[in-house]
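> Return a 3D structure for these sequence lines:
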Amino acid sequence: MVDWSGGNDRGAAPKKDAIWAGVNRGGVAEDPVYLRNRQVAETWLTNLLSQERAAGRRVLAGFDFPFGYPAGFARALTGSDNPIDLWHWFEERLADTPTDNNRFELAGQINCAVGHGRGPFWFTPHGKQVEGLPPNKKDYVNPFSEKRQSETLAKGAFTCWQMGGAGAVGGQVFTGLPVLARLRRQFAAAVWPFDELNRDVALVEIWPSLTVGDPPEGMIKDAWQVAEVARQIAALPVDRLARMLDVQASEEGWIFGLGFEEELTAPPLRNDCFALPPGVHWTPVDEALAMLRDRLGPVTPTASVSLGDALDHIAATDIVAKRDNPPLPNTAVDGYGFSGGRAAGAHSLPLIEGRAAAGDAPGAVPDGFAIRVLTGAALPDGVDTVVLQEDVVRDGDSIRFSGPVKQGANTRKAGEDVRASEVIVTAGRRLTAADLALLAATGVSEVTVRKALKVGVLSTGDELVEPGQTANDGQIFDANRPMLLGLIRRFGHEAIDLGRAPDDREALRNRFDAASAEVDVILTSGGASAGDEDHVSALLQEAGAMSLWRIAIKPGRPLALGLWRGVPVFGLPGNPVAAMVCTLVFARPAMGVLAGAGWSEPQGFDVPAAFTKRKKAGRREYLRARMRDGKAEVFASEGSGRISGLSWAEGLVELPEPAAEISPGDMVRFIPYGSFGV
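Alright, predicted model coming up:
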């Protein structure tokens, strides 16, 4: 990982604001490397990449400056949208030595070519004058977006148009891209996110401040940050790294780790992340839920999508309004507009010619005059009050009406609904059609969302056959897989059918290996207890990443939780009723966290019981139930083999752990299936 600099040679002794590199090989961090100027840095990088390739190792090389510019700039300068063409353009024109370079002059030339000498670049050092390059933003005009999409999402990120000053990256881009162009050519390197990452060397864009804070006392910040970024990335499992690199930004580029800050800065899921405290044999439901909530985090990558494609996606970041809604004061009714309120009594006002309708540019109305206005029209200057047309008598070129009329009547103020820069959708919300209306009304056309959580469903057991096949004596049809796949789709995730695995440990191991490269979560049913043929729990135990949670719940109890190659595995009971209840109660909220939507509790309602029940103390029970005549009925049998009760029910009655005797009319908690999202 490299912290770049656009400045001059910094001398032999290590200093801040120089070029620093952090190297991590095989999980082992090396001391940060000080590189006094860009020529020394390019030689060092060339030697490093040559050595690593000769040793048969692959290299992920990160650089802390933008790999692209806001949309449209590459085409304006090179005639092509390909950002690599822009790299070559800079390589051909930048003159660079250890003590000087022409970056400011080159920025001025670009401004004259594409921005009439007033932008998009700005800033010159004190006392330096450059033709076409504004010294500051006073007379600056930018024909392009101020920031790339990634920079608008990375709080504190600087624009690439600023050529100098504290925190600026403009000079680093000018001096860095030519070096990357040569490294890319010499080592046939892949450039993220522009190329497919299937080569020995990959170049990625980083911003250390995204995930690294202040250094320990006495250490240079740049040196500390590159070492920390290298450590964070080296600690990622290969599949997690691949998911973080799964980004679409073919013109502007992207900042590695954006949207994954919590995952990079927090310790990754450990093999013991589901471990129970010593001595715990039965886990209460609330404690089990709390442990899941606290130990999991988002695992899904982010992507920028158009508003039309955003429905049902989860917002990866807070979304802010780009303009007020309404953008201008406007009229809420058809009528006549004028200035100021009117007291009780009769009033008459002359009309000016024309009218104000929705979409018209606001005009002006002299004091003492009125104008015809239609619903939604922006209020002309001099109008702050509207009287309904039904309350007006028009007499030629004047109107008559009776007061009182309150000042501001029948009008809407600019921004009375939403103000520009106000957060209108919070991160973690699954976007609805109503959200899309709000986003569109406030000028938002693209949003950063999380890609759908990929949940693989695997059934285990020699006794299972597919519906439609012939079932021999002792075999049953697989009811769990279609049920679980359906539940996952209703939760809003991508359901991946992993099929059935026999009671063979090696076959199951191979299924797990293949699934871990394809999905974000694995859901199994069966084999989750501790018997001879419970291979799910046995494999997770063998991998050192398993905890068998015996939960104080009915139906249910055994829940095997663990990691397989960094992918969470939920080993559900094989009984369909228990599998469904455990999915709704435990897997659903956990998958919400993994998907980036956060933890959610189902909404329950206290209703009268229409049944009699004597309950023992110790376990939380869930009864299949439905509402009839304002009361909760429960299924005739509590047997966990009665699958028909799942279809009969419309939800669950939840009975807490203490002993209870329930009679008709007593209040119980009913949770409709809809509260679980199904």
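
> From here on, just use CA atoms for contacts and neighbour counts.
OK.

> ends of stretch 449-456, how far apart?
Length of stretch 449-456, first residue to last, C-alpha to C-alpha, to the nearest Å: 21 Å.

> I meant to write stretch 465-484 there.
16 Å.

> Kindly report the same for stretch 302-313.
10 Å.

> what do you get for stretch 187-202?
10 Å.

> for Trp549, helix, strand, or coil?
Here Trp549 is strand, with the state taken from DSSP: H, G, I helix; E, B strand; the rest coil.

> Could you also give me the structure for this second sequence? I'd like to compare it with the first:
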Amino acid sequence: MSLLPLNDALARWREALDAAGALRRLPAETIPVAQAHGRVTAAAVWARISSPHYHAVAMDGYAVRSAMTEGATEAGPVRLRLGRDALYVNTGDALPEGFDAVIPQEETRVEEGWLEVTHPVRAWRHIRIIGEDMVSTELVVPAHQRLRPQDLGAIAGSGHNAVRVFRQPRIAILPLGQHLAPPSPHVEPGQIIEFNSMVLAAMAREWGAVANPFPPQDGDLDALIQQVRAALDDHDLVALNAGAAGGARDYAERIIRALGEVVVRGVALRPGHAVILGHARGKPIIAIPGFPVSAMTAFERIVRPLLADWLGQPEEHPPRLQALLPQTIVSDPDMDEFKRVIVAHTYRGAVARPLPQAAGAIMTIVRADGVIHIPRGQDGVPADSYVQVALLRSPESIAHTIIHIGSHDLALDILADQLRRAHPDRSLNSLGVGSLEGLQALARGEAHLAGVHLLDPATGAYNIPAVRVHLPHLPVVVMRFVQRAQGLILPRGNPKNLHTLADLTRP
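I've put the predicted structure just below:
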């Protein structure tokens, strides 16, 4: 498979989509304001009424004519007749005709039908005048704005009960392949739990789409073509998950060719190079890899910008953090590579450490704090370089995370759960790589603590000799955490009567 550079692939695909009429803005629809959170306006919203649309009382108290309070002092208060010169009002009431100020209730003294005023009151005190917030015909929100909660309030407050928005993109996600099973603890060897469609659908919904994950598709080629044709009828984009690598039962390319045109076959993207981009019946259709991390990477780089265009939105970028990279990263100069990393705030500042890059290991995305992009044409990143990390978690949550690297134990997972229960703003992220690598990670400033169980053959002592060798200049504390018992796991009942390691040598 010849791989096209990522930017070239996207440009070629978008040119073909434009020619096929698939890059047009989505049609608009009118929906209730109360249901419009997160939607994108298709037209500007102009205030139909002012807010407030009357002179509104802003405090509980008494409406008065300010001119009648001139000269009032503590020693010589002005007395106003209740019901004639002073009227009791509540917050939100319309200001009575002929009155121009409100004295808060706590600043007054009432005696036998008279209100005593001890200070002059300026005109329009504690009054919200007409149009103080919005004036009729004022622009409330422009077109192409993603609506936030405060926007909904402003639209409703300006006299609208409905708003014109772009229709949400409809995305169909069809997982292809044999032996795909629904999530369950009861799966047979060779069966693969299918969860990619769930993950991709959730991503698309975060970007403002309506996503429809289909059940796993495992028919013959003709049946699959019919299923994809039906999906194209009801959706704006169809994503085939798996089937693009070119194996005997990788039908994605043949499906797309049967229904439309293949524009790009293979993208220089890692993870996620097994990608096919095309269109059919005036709509985009893509095939992305079956490995979870590859699927997520390809989906984000390819589908997210397209959805933003359809909705008239700029492509959103995650917050970034500059971090030190103590280790050299090797990269293929022919690829755009996206490396998952964890970030620790240690004595060296913000420090990034690459996670295992297996395309099928979704836990590397679960544990990742962010992603480093190594552009095509670059063969890696030298040690002790500073890199930009596109964050998958907030900077605050990363700063409040304890990073453990080293020998793993189930007790660490229990501790991580208990820590989050007791302190919801704190996390423990544990990466099991072995004792020696844990000490080296601590020395490089990549972690806050390292799990070790290293025996020194010369002295018979555990851990202390290794710490002195690998961390000679780093002030550390060694804590006893868990004690392990090693042994043999045997079938129930111990049918071979094994009791010691020596018993394993018996014929």
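
> now what about the TM-score between them?
After superposition, the two chains reach a TM-score of 0.62 (TM-score structural alignment, normalised by the length of the second structure), with 382 aligned residues with a C-alpha RMSD of 4.1 Å.

> What's the local residue count around Gly76 of the second structure?
Applying other C-alpha atoms under 10 Å, we find 12 residues neighbouring Gly76 of the second structure.

> Next: Asn325 of the first structure.
21.

> So in the first structure, which strand runs the longest?
strand 342-356 (DSSP state E).

> helix or strand right after that strand?
strand 370-373 (DSSP states H and E).

> Tell me roughly how far the helix or strand following that next one lies from the second structure on average.
Counting by DSSP H and E, the next helix or strand C-terminal to strand 370-373 of the first structure is strand 385-388. By mean C-alpha distance after the TM-score superposition for the first structure, the fitted strand 385-388 of the first structure averages 4.0 Å away from its aligned residues in the second structure.

> Go ahead and name everything in contact with strand 385-388 of the first structure.
In this structure, residues lying in contact with strand 385-388 of the first structure by C-alpha atoms under 8 Å, 6 or more residues apart in numbering are 331, 333-341, 405-411.

> buried subset of the residues you listed?
When those are checked for burial by 16 or more other C-alpha atoms under 10 Å, the buried set is 331, 333-341, 405, 407-411.

> quick one on the thing from earlier: identify the residues contacting the longest strand of the first structure?
So strand 342-356 of the first structure is contacted by 362, 365, 368-374, 377-380, 397-407 (C-alpha under 8 Å, 6+ apart).

> mind listing what the residue lying closest to Ser445 of the first structure once chain neighbours are set aside touches?
Spatially, and ignoring its direct neighbours in sequence, Ser445 of the first structure is nearest to Leu307 (5.2 Å; C-alpha to C-alpha, 6 or more residues apart in numbering). By C-alpha under 8 Å, 6+ apart, Leu307 of the first structure lies in contact with Leu436, Leu439, Ala440, Val444, Ser445, Glu446, Val447.

> How about Ile49 of the second structure?
Val135, Ser136, Thr137, Ser158, Gly159.

> Within its local environment, how many residues does the fourth one see?
Around Ser158 of the second structure sit 26 other residues, with neighbours defined as other C-alpha under 10 Å.

> For the aligned partner of it in the first structure, give me its contacts.
Residue pairing (TM-score structural alignment): Ser158 of the second structure is matched to Thr442 of the first structure. In this structure, Thr442 of the first structure makes contact with Ala321, Lys322, Arg323, Asp324, Asn325, Val418, Ala420, judged by C-alpha under 8 Å, 6+ apart.

> what do we get in the second structure for the third one?
Residue correspondence, TM-score structural alignment: Arg323 of the first structure in this structure matches Ile49 in the second structure.

> The last one too?
In the second structure, the residue matched to Ala420 of the first structure (TM-score structural alignment) is Ser136.

> which element is that match on?
Applying DSSP H and E, one finds Ser136 of the second structure in no helix or strand.

> Contact partners for it?
Trp46, Ala47, Arg48, Ile49, Ser50, Ser51, Ser158.

> any idea how far Arg48 of the second structure is from the closest residue to the fourth one other than its chain neighbours?
Think Ile49 of the second structure. Nearest in space to Ile49 of the second structure, with sequence neighbours left out and distances taken as C-alpha to C-alpha, 6+ apart, is Ser136 at 4.4 Å. Distance of Ser136 of the second structure to Arg48 of the second structure, computed by C-alpha to C-alpha: 5 Å.

> And the strands in the stretch 351-500 of the second structure?
Taking DSSP state E, counting those that start in this stretch to define them, one finds strands in the stretch 351-500 of the second structure at 370-374, 380-381, 385-391, 401-406, 427-432.

> closest to Gln313 of the second structure out of these?
Gln313 of the second structure sits nearest to strand 385-391 of all those, at 20.0 Å, using C-alpha to C-alpha.

> That closest one vs the first structure - mean distance after superposition?
Relative to the first structure, strand 385-391 of the second structure is 3.9 Å off (mean C-alpha distance after the TM-score superposition for the first structure).

> Now do that strand and strand 370-374, the angle between them.
130 degrees (axes from the mean of the first three to the mean of the last three C-alpha atoms, to 10 degrees).

> Now find how far off-centre strand 385-391 of the second structure is within its chain.
Strand 385-391 of the second structure has its C-alpha centroid displaced from the chain centroid by 18 Å (C-alpha atoms, centre = their mean, to the nearest Å).
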